[in-house]
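[1] Let me see the structure of the following:
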Amino acid sequence: MTVAPAVVGVVGGGRMGAGIARSFAAAGSSVTVVESGAEAAAAALDRIAGGLRRAEERGRSAEPAERVLGRVTAAASMDALPPGTDLVVEAVPEDPALKVRVLAAAERAVGGGAVLATNTSSLPVTELGSALTRPERFLGMHFFNPVPASALVELVVTGRTARETVDTALGWVRALGKREVVVGDSPGFASSRLGVALGLEAIRMVEEGVAEPEAIDTAMTLGYRHPMGPLRLTDLVGLDVRLAIAEHLHTALGERFAPPRLLREKVARGELGRKTGRGFYVWRD
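    Now for the predicted structure:
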């Protein structure tokens, strides 16, 4: 099932939020990005515009960048979310209290008819919806980085999510040209739980001197046909993000998710991966 272009709000205009907004706009939706202030809203719009223009230059856009950008508005207040908004995706940092506040504020702004979604990669979706008056209209929509190029959206269903909500979300995912997996609300869901387990073991192997990062990644790309090795992927995701997810899973699932010493040391040194220029690799772009 696919659905017609929607009226979409995205709260948070960082790398993930900008990618989500860009993807919906490219699929024909009208998108409002809400940020914490005017400067941040302008930066989010610039981020989306830059991604669209690069895609156009590379021949990867079905429409001119400016036409797609014309469907995107950036604002500094939830009040800017238009009447009749169909979907609001929360894409703020992985802070549970912040996400709860943002989701509750979004529900007040758009009313009970809209579907609300959180883009968390590991936090308990049920708990994030604890302040909502209509939890049956809420679920997780876990997008992957970089959003426009990723083929997957993980839909996380709580015990109170209505079947109609899931079906509607399925339609939106397919309208974006992506595939979905539907999972229950469990720590780390399916993707983060398995991905982090592999990434942490790869980090331990570097820490123990088993092999260099390039060798470990090549073993997985050539030996197991992974499109990218676990250490390069950790650099792209962000070592700080991986550490936060590992700490959450360590608390929820036990010692097998204990963050390696090397991961903590790199984060403490500011070696966060591609976004800082150094992680397990040196990034020069």
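[2] make it CA atoms for all contacts and neighbour counts henceforth
    Noted.
[3] Figure out the helix or strand that Ala219 lives in.
    Using DSSP states H and E, the element containing Ala219 is helix 213-223.
[4] other SSEs contacting that helix?
    Packing partners of helix 213-223 (3 or more Cα pairs under 8 Å, 6 or more residues apart in numbering; DSSP states H and E): helix 230-237.
[5] For Thr251, which three-state class applies?
    Per DSSP: H, G, I helix; E, B strand; the rest coil, the secondary structure class of Thr251 is helix.
[6] count of neighbours near it?
    12 (other Cα atoms under 10 Å).
[7] And for Leu262?
    The local packing of Leu262 (other Cα under 10 Å) involves 15 other residues.
[8] how close does it sit to Leu200?
    10 Å (Cα to Cα, to the nearest Å).
[9] quick revisit: in the helix holding Ala219, which residues are buried?
    By 16 or more other Cα atoms under 10 Å, the buried positions in helix 213-223 come out as 213, 216-218.
[10] what angle do that helix and helix 230-237 make?
    Orientation check (axes from the mean of the first three to the mean of the last three Cα atoms, to 10 degrees): helix 213-223 against helix 230-237 gives 110 degrees.
[11] now for the strand or helix carrying Val241, which elements pack on it?
    Val241 belongs to helix 239-253 when assigned by DSSP H and E. On a contact count with 3+ Cα pairs under 8 Å, 6+ apart, helix 239-253 meets helix 191-207, helix 261-268.
[12] Which members of the buried residues of helix 213-223 are the farthest-apart pair?
    Pairwise distances across the buried residues of helix 213-223 (Cα to Cα) peak at 8.5 Å, for the pair Pro213 and Thr218.
[13] which helices and strands does the longest helix along the chain pack with?
    The residue-count maximum for a helix in the chain (DSSP state H) belongs to helix 38-57. Applying 3+ Cα pairs under 8 Å, 6+ apart, one finds that helix 38-57 contacts helix 15-26, strand 30-34, helix 65-69, strand 72-75.
[14] Of all the residues in that helix, which ones are buried?
    Neighbour counts over helix 38-57 (16+ other Cα under 10 Å) mark 40-49, 52-53, 55-56 as buried.
[15] how about these in a markdown table, adding distance to Val267?
    Below are these laid out as a markdown table (distance: Cα to Cα, whole Å):
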| residue | distance to Val267 |
| --- | --- |
| Ala40 | 25 |
| Ala41 | 28 |
| Ala42 | 29 |
| Ala43 | 25 |
| Ala44 | 25 |
| Leu45 | 29 |
| Asp46 | 28 |
| Arg47 | 25 |
| Ile48 | 27 |
| Ala49 | 30 |
| Leu52 | 31 |
| Arg53 | 32 |
| Ala55 | 31 |
| Glu56 | 35 |
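[16] I'd like the structure of this one too, to check against the first:
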Amino acid sequence: MTDPTLAHDLRIETGRGAIFARMWWEKASLHDAPPPIVLFHDSLGAVDLWRSFPRALAVATGRPVIAYDRLGFGRSDAFPGALPADFIEAEGRDTLPLLREAFGFTQFIACGHSVGGGMAVETAGRYRETCLAVITMGAQAFIEDRTLDGIRVARATFQQPEELARLARYHDDKARWVVDAWTETWLSPDFAGWTQDKALDKVACPLLAIHGDADEFGSPAHPGRIAEGRGRAVLLPGIGHNPHREAEAQTVAMIAGFLAGLDGHADQGLGLGAGA
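    Coordinates of the predicted model:
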């Protein structure tokens, strides 16, 4: 019996450096496989920081799961310079075509955590004909005081050498760049007016927004705004910024149920509901 969650690793050349990607699936090829779930990580994230979530998601959904380290993160090459202003939009525009070519898929499901949720939304809006669904976890839809306050606390924390060293276990000598790319971008006055509104208006597929009510980087207003008129928002009681880690089984089951409904055209519901 084959293992449906074997890990297959690739390095993909981008023209500015190589990125590291991993797929959890029973074969190295996606021939005859269902459309994969593509994971977009958060501002400090990497493939390894998804931990057991991708494998559990592959098992529960019966779909391949693909995760990758954005350029500058994890096992990918260093980013050449400062993070550009359009970095959220750029993942769908620049990176998804490379993943498609390397792994051999056309249709897909976009799933992202935190700013990766914003990238998933942007990607879903760009590929309206081939993105079958979009899932966000702890994503932001706009800038609010809670978001900025949480980032300021994190910036101070990562001034401590031991905290930066802990992050360097995943990002090596890129760890300081990773922290600064997050904190200095989001705290910049130039970023203060950022919202997901235009990207959300382009989304044409089913949407699920998962959020913890104790999320230190965003109030419950975020999933409500993400899902309003276009999908379902689920608020998880007592959960913080990382539903896929703090409540992995619950989050995986919720996503699996949502995706199972795609084929059966089940009603995904609207509005803000409590987690089940």
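[17] what's the TM between chain one and chain two?
    The TM-score (TM-score structural alignment, normalised by the length of structure 2) is 0.33; 134 aligned residues with a Cα RMSD of 5.1 Å.
[18] Specify the angle between the helix holding Ala219 of structure 1 and helix 191-207 in degrees.
    Using the same axes, to 10 degrees: helix 213-223 of structure 1 against helix 191-207 is 130 degrees.
[19] what kind of secondary structure is Ile12 of structure 2 in?
    Per three-state DSSP, Ile12 of structure 2 ends up strand.
[20] Kindly report the same for Val234 of structure 2.
    State at Val234 of structure 2, reduced to three classes by three-state DSSP: strand.
[21] my guess is it contacts Arg225, does it?
    No. With contact defined as Cα atoms under 8 Å, Val234 of structure 2 does not count as touching Arg225 (11.9 Å).
[22] Same drill for those two, tell me which one is more crowded.
    The neighbour comparison of Val234 of structure 2 against Arg225 (other Cα under 10 Å) goes to Val234, with 24 against 20.
[23] Contacts only, for that one.
    208-211, 223, 272-275 (Cα atoms under 8 Å, 6 or more residues apart in numbering).
[24] ok, it to Leu259 of structure 2 distance?
    15 Å.
[25] all helices for structure 2, in order.
    Under DSSP H, structure 2 gives helices at 53-61, 87-90, 96-103, 115-126, 145-157, 161-171, 175-186, 197-201, 221-227, 243-246, 248-264.
[26] now for the longest one, which elements pack on it?
    In other words, helix 248-264 of structure 2. Using 3+ Cα pairs under 8 Å, 6+ apart: helix 248-264 of structure 2 touches helix 53-61, strand 207-212, helix 243-246.
[27] from the ones you listed, which stretch is densest packed?
    Each of these was scored by mean neighbour count; the highest is strand 207-212, a mean of 29, by mean count of other Cα atoms under 10 Å.
[28] Now do that one against strand 232-236: the angle between them, please.
    Calculated by the same axes, to 10 degrees, strand 207-212 of structure 2 forms an angle of 10 degrees with strand 232-236.
[29] Could you verify my assumption that Phe40 of structure 2 touches Ala120?
    Yes. Counting by Cα under 8 Å, Ala120 is a contact partner of Phe40 of structure 2 at 6.6 Å.
[30] in stretch 243-250 of structure 1, what counts as buried?
    243, 245-250.
[31] how about JSON lines for those, with distance to Leu222 of structure 1 added?
    Listed next are those as JSON lines, based on distance: Cα to Cα, whole Å:
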{"residue": "Leu243", "distance to Leu222 of structure 1": "27"}
{"residue": "Ile245", "distance to Leu222 of structure 1": "27"}
{"residue": "Ala246", "distance to Leu222 of structure 1": "26"}
{"residue": "Glu247", "distance to Leu222 of structure 1": "30"}
{"residue": "His248", "distance to Leu222 of structure 1": "31"}
{"residue": "Leu249", "distance to Leu222 of structure 1": "29"}
{"residue": "His250", "distance to Leu222 of structure 1": "30"}
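[32] Out of those residues, which is nearest to Phe143 of structure 1?
    Nearest to Phe143 of structure 1 among the buried residues of stretch 243-250 of structure 1: Ile245, at 15.3 Å, using Cα to Cα.
[33] What distance do you get for that closest one to Val181 of structure 1?
    20 Å.
[34] And Glu56 of structure 1, by the same measure?
    Glu56 of structure 1 is 29 Å from Val181 of structure 1, by Cα to Cα.
[35] again, but for Ala41 of structure 1
    31 Å.
[36] try Asp217 of structure 1
    Using Cα to Cα, Asp217 of structure 1 is found at 26 Å from Val181 of structure 1.
[37] hmm, back to that, looking at the buried residues of helix 38-57 of structure 1, which one is closest to Ala105 of structure 1?
    Ala41 (17.5 Å).
[38] okay but that closest one is in contact with Val72, surely?
    No. Counting by Cα under 8 Å, Ala41 of structure 1 does not reach Val72; the two are 11.4 Å apart.
[39] which neighbours do the two share?
    Val33.
[40] Next, the buried residues of stretch 145-157 of structure 2.
    Neighbour-count burial for stretch 145-157 of structure 2 flags 147-148, 151, 155 (criterion: 16+ other Cα under 10 Å).
[41] and the residues you listed as CSV, adding distance to Ile109 of structure 2?
    Converted to CSV, these look like this (distance: Cα to Cα, whole Å):
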residue, distance to Ile109 of structure 2
Thr147, 27
Leu148, 29
Ile151, 29
Arg155, 32
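[42] And for the closest residue to Arg179 of structure 1 other than its chain neighbours, the neighbour number?
    Leaving aside its sequence neighbours, Arg179 of structure 1 sits nearest to Leu152 (Cα to Cα, 6 or more residues apart in numbering; 5.0 Å). Residues within reach of Leu152 of structure 1, counting by other Cα under 10 Å, total 18.
[43] correct me, but Leu152 of structure 1 touches Leu170?
    No. Judged on Cα under 8 Å, Leu152 of structure 1 makes no contact with Leu170 at a distance of 11.5 Å.
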